[in-house]
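Visitor: Sharing a model that was predicted from the sequence below.
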Amino acid sequence: MAHSISSPNSFSPASDQVKTWVRRLVWKMAIATLLLMAIGSATRVMNAGLACPDWPLCYGQLVPTQQMNLQVFLEWFHRLDAMLIGLSAIALVGLTLWFRTALPRWLPWAASFALFLIVFQGILGGLTVTELLRFDIVTAHLGTALFFFVTLLTIGSCLSDYRGNGTAGKLPWFGLTAAIFIYLQSLSGGLVASQWALHQCFFQGDMCVVMDSHIVGVVPATLATLVTVIMAWRTPALHPALRSLANVAMLLVCLQILIGVATFKLHLQVEPLTVTHQAVGASLLGTLAMFSVFAFRDRQPHTS
């Protein structure tokens, strides 16, 4: 009797179980990426960007035990976290391709795009070392990391068990606009940081235009976020998830302004405050991205 050969997908678990696996992996990758950006910020403020003079190894070793100090550890751990995220992105692509019949058709493409971003990010990471922290490469490095972070959150939000009630109205567009402004403001902050514009402006009178542009950029980014939050508060019968995300966005934008003012007043002399400033900004961007995705899904109440 002839036996038919089954494809790998014929042994796939139930669709919901596979989606849960993928969703959990994506959320863990997103948390690791937020940590990666925070460590990257700490590496910069501690002047550790070139603590490992070579790439991808550090002093020609996987673990530079003899040269290890705080600066070397920050740069080495930053690379280690990036490598783990890269391996996770490869695993994500493999998982979505293997179980593609049990998953949404767009998911393997989205996972592949995330992998492309992390590979590109790795290339930029290498260039930051070989090009001696050139400011445009450092800024592009941050911008790609933020885009990768948002991509992961978008995938995770699309896979979440969310049932909209059709009350979001135009909130998706408000949230998306606010997220774009926050992203641009984050890039502006990256330019300020990569060129040490605040230090140069205060102590040498140079690069003040770059710093002032970042300060001015606070206004549209903050207003766009506040409009989104107020519109969410004024929307009757809004889904609790959207209302919670709006509240988180409000909390984060207020916290970000306070930290930004403190950072400015203290002339970047308190390193943990500077790192927190970037981490809160990334968290705000992620919150608005998730808000936008859920709000778009809210317009299709029966989408799982």
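Guide: Noted; the coordinates are in hand.
Visitor: contacts, neighbours, all on C-alpha from now
Guide: Noted.
Visitor: just checking, L268 touches H277?
Guide: No. Contact criterion C-alpha atoms under 8 Å: L268 and H277 do not qualify, at 10.6 Å.
Visitor: Tell me which of the two has more neighbours.
Guide: H277 (24 against 19; other C-alpha atoms under 10 Å).
Visitor: Confirm that one sits in a helix?
Guide: Yes. Counting by DSSP: H, G, I helix; E, B strand; the rest coil, H277 is located in a helix.
Visitor: what's the spacing between it and G94?
Guide: The spacing between H277 and G94, counted by C-alpha to C-alpha, to the nearest Å, is 35 Å.
Visitor: now swap in A102 and tell me
Guide: Distance, A102 to G94, by C-alpha to C-alpha: 14 Å.
Visitor: In terms of neighbours, single out the busier of these two.
Guide: Relative neighbour count places A102 above the other of A102 and G94, with 19 against 15, counting by other C-alpha under 10 Å.
Visitor: I'd like to know how far the more buried one sits from V22.
Guide: Distance of A102 to V22, given as C-alpha to C-alpha: 11 Å.
Visitor: Which positions within the longest helix along the chain qualify as buried?
Guide: Identified as the longest helix of the chain according to DSSP state H is helix 15-45. Of the residues in helix 15-45, 18-19, 22-23, 25-27, 29-30, 32-45 count as buried by neighbour count, 16 or more other C-alpha atoms under 10 Å.
Visitor: what about versus this one:
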Amino acid sequence: MRRLVLTSLLLAIVVIGLGAYTRLTHAGLGCPDWPTCYGLIDVPETSIQIAAAEQAFPERHVEPAKAWNEMIHRYFAGSLGLLIAVIAFVSIKLRFSKSSKVRYPIFLPLCILGIVTFQAALGMWTVTLKLMPIVVMGHLLGGFTTLCLLFLLYLRINARRINTQGEKLAESQLKKYSSYALIGITILTAQIALGGWTSSNYAAMSCVELPICQGDWLSDLSFEQSFDLIPPNQESYEFGHLAHNERVTIHVSHRFGAIITGAFLAWLAITIFLKAKTPSIKNTATILLSLLVIQISLGVSNIWFSLPLKVAVAHNLVAAGLMLSLIALTYKLRQNSEESLYE
């Protein structure tokens, strides 16, 4: 069970990276239908296949490279969904097995299965609704949610093995900081959502100067339509539908969110590192702070070097790493090594 969850956890990270790569290469509509691609289970590449595809979908010119980006993402996401279904089945089997001496979690695997099912629906709507920003952002958050719950499941399954090694993971004087860590998760979630909104509205390069936006950016700020969740009907939302000032507003909001998130997480990581006595908690705080420094550097690099693909994908993956390290820190602060974690 532990190996199953660990494999799905690693696969979820790959899926998030592939999703970012698909979005950043503008391949979200590389296939105009779902779950097939121009009616095929792979990508039309021969002249006969391309001619037939363009006849069936005259509104979309076939671009094999973009179509492969989209389909590879679908293959990996589908594999992850199947693996999660296996985890849910095994969890039920182990939970109700008379020979099992351990009460394995059952609610969490079923919850993950439900989320990944809804995530598949969001993937379909991303195509059928032509990259509507709220759907694209929801798809991003769904991927992060799946990853985080898989990680939480791994922590719970792994907890007893850790406890039997005799390592005390909770310190009474640090338990009060678990509430601050939960606040940190909330703040980071909001910042990731802002990042998804920035990306789905193609606002990443609306500000091209540092540390502030170019020109008289304050007069460009317009919050009236910048965060409308239901946009006006468009034939397609590819490459964005908002005006420049609205994209600037979204970008600036993401920058201010980064300042708030960075300051809070830095304070949390440094404070816990200085107060903790347990090596496990110190190490987790160090990882959190290190990832935070890397993430800020990647964010600055995105602006400084005009959104290079590798840096932008890494920005998504490090955000996932930040969230996982924060979840691990919160878990350890709240954990009592004397309690059973399988209830």
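Guide: That came in fine, so what should we check first? A quick note: this is a predicted structure, and the numbers were derived from the prediction, not measured.
Visitor: Superposing both, give me the TM-score.
Guide: The TM-score (TM-score structural alignment, normalised by the length of the first structure) is 0.86; 280 aligned residues with a C-alpha RMSD of 2.0 Å.
Visitor: if we can go back for a sec, what span of the second structure is the helix or strand following the longest helix of the first structure aligned with?
Guide: Later in the chain than helix 15-45 of the first structure, the nearest helix or strand by DSSP states H and E is helix 70-98. Helix 70-98 of the first structure corresponds to residues 65-93 of the second structure when matched by TM-score structural alignment.
Visitor: what's the distance between the spatially most central residue of the second structure and A20 of the second structure?
Guide: In the second structure, the residue lying closest to the centroid (C-alpha atoms, centre = their mean) is F144, at 3.0 Å. Per C-alpha to C-alpha, F144 of the second structure is found 12 Å from A20 of the second structure.
Visitor: who touches stretch 226-235 of the first structure?
Guide: Outside stretch 226-235 of the first structure, the residues that touch it by C-alpha atoms under 8 Å, 6 or more residues apart in numbering are 167-168, 171, 174-175, 178, 238, 242-243, 246-247, 249-250.
Visitor: equivalent range in the second structure for that stretch?
Guide: Using TM-score structural alignment, stretch 226-235 of the first structure pairs with 266-275 in the second structure.
Visitor: List the buried residues of the matching stretch.
Guide: Residues A266, L268, A269, I272, F273 are the ones in stretch 266-275 of the second structure that count as buried (16+ other C-alpha under 10 Å).
Visitor: Ok, stretch 189-205 of the first structure next?
Guide: Buried, per 16+ other C-alpha under 10 Å, within stretch 189-205 of the first structure: G189, G190, L191, V192, A193, S194, Q195, W196, A197, L198, H199, C201.
Visitor: count of neighbours near the residue nearest to L132 of the first structure when sequence neighbours are not counted?
Guide: Residue nearest to L132 of the first structure in three dimensions, not counting chain neighbours: L50, with 7.3 Å by C-alpha to C-alpha, 6 or more residues apart in numbering. The tally of other residues near L50 of the first structure (other C-alpha under 10 Å) stands at 19.
Visitor: In the second structure, what residue corresponds to L50 of the first structure?
Guide: With TM-score structural alignment as the criterion, L50 of the first structure matches L29.
Visitor: I'd guessed its match sits against V127; true?
Guide: Yes. Under the criterion of C-alpha under 8 Å, L29 of the second structure makes contact with V127 at 6.1 Å.
Visitor: could you point out which element follows the helix or strand harbouring V229 of the first structure?
Guide: With secondary structure defined by DSSP H and E, V229 of the first structure is part of helix 208-233. In the C-terminal direction, the helix or strand that comes right after helix 208-233 of the first structure (DSSP H and E) is helix 240-265.
Visitor: Between helix 208-233 and that next one, find me the angle.
Guide: 160 degrees (axes from the mean of the first three to the mean of the last three C-alpha atoms, to 10 degrees).
Visitor: follow-up on the earlier one: what two of the buried residues of stretch 189-205 of the first structure are the furthest from one another?
Guide: G190 and C201 (15.7 Å; C-alpha to C-alpha).
Visitor: R103 of the second structure belongs to a helix, doesn't it?
Guide: No. Checked against three-state DSSP, R103 of the second structure lies outside a helix; its state is coil.
Visitor: That one: how many residues sit nearby?
Guide: Neighbours of R103 of the second structure under the rule other C-alpha under 10 Å: 16.
Visitor: Equivalent analysis for the one 10 residues further on, please.
Guide: L113 of the second structure sits with 22 neighbouring residues when counted by other C-alpha under 10 Å.
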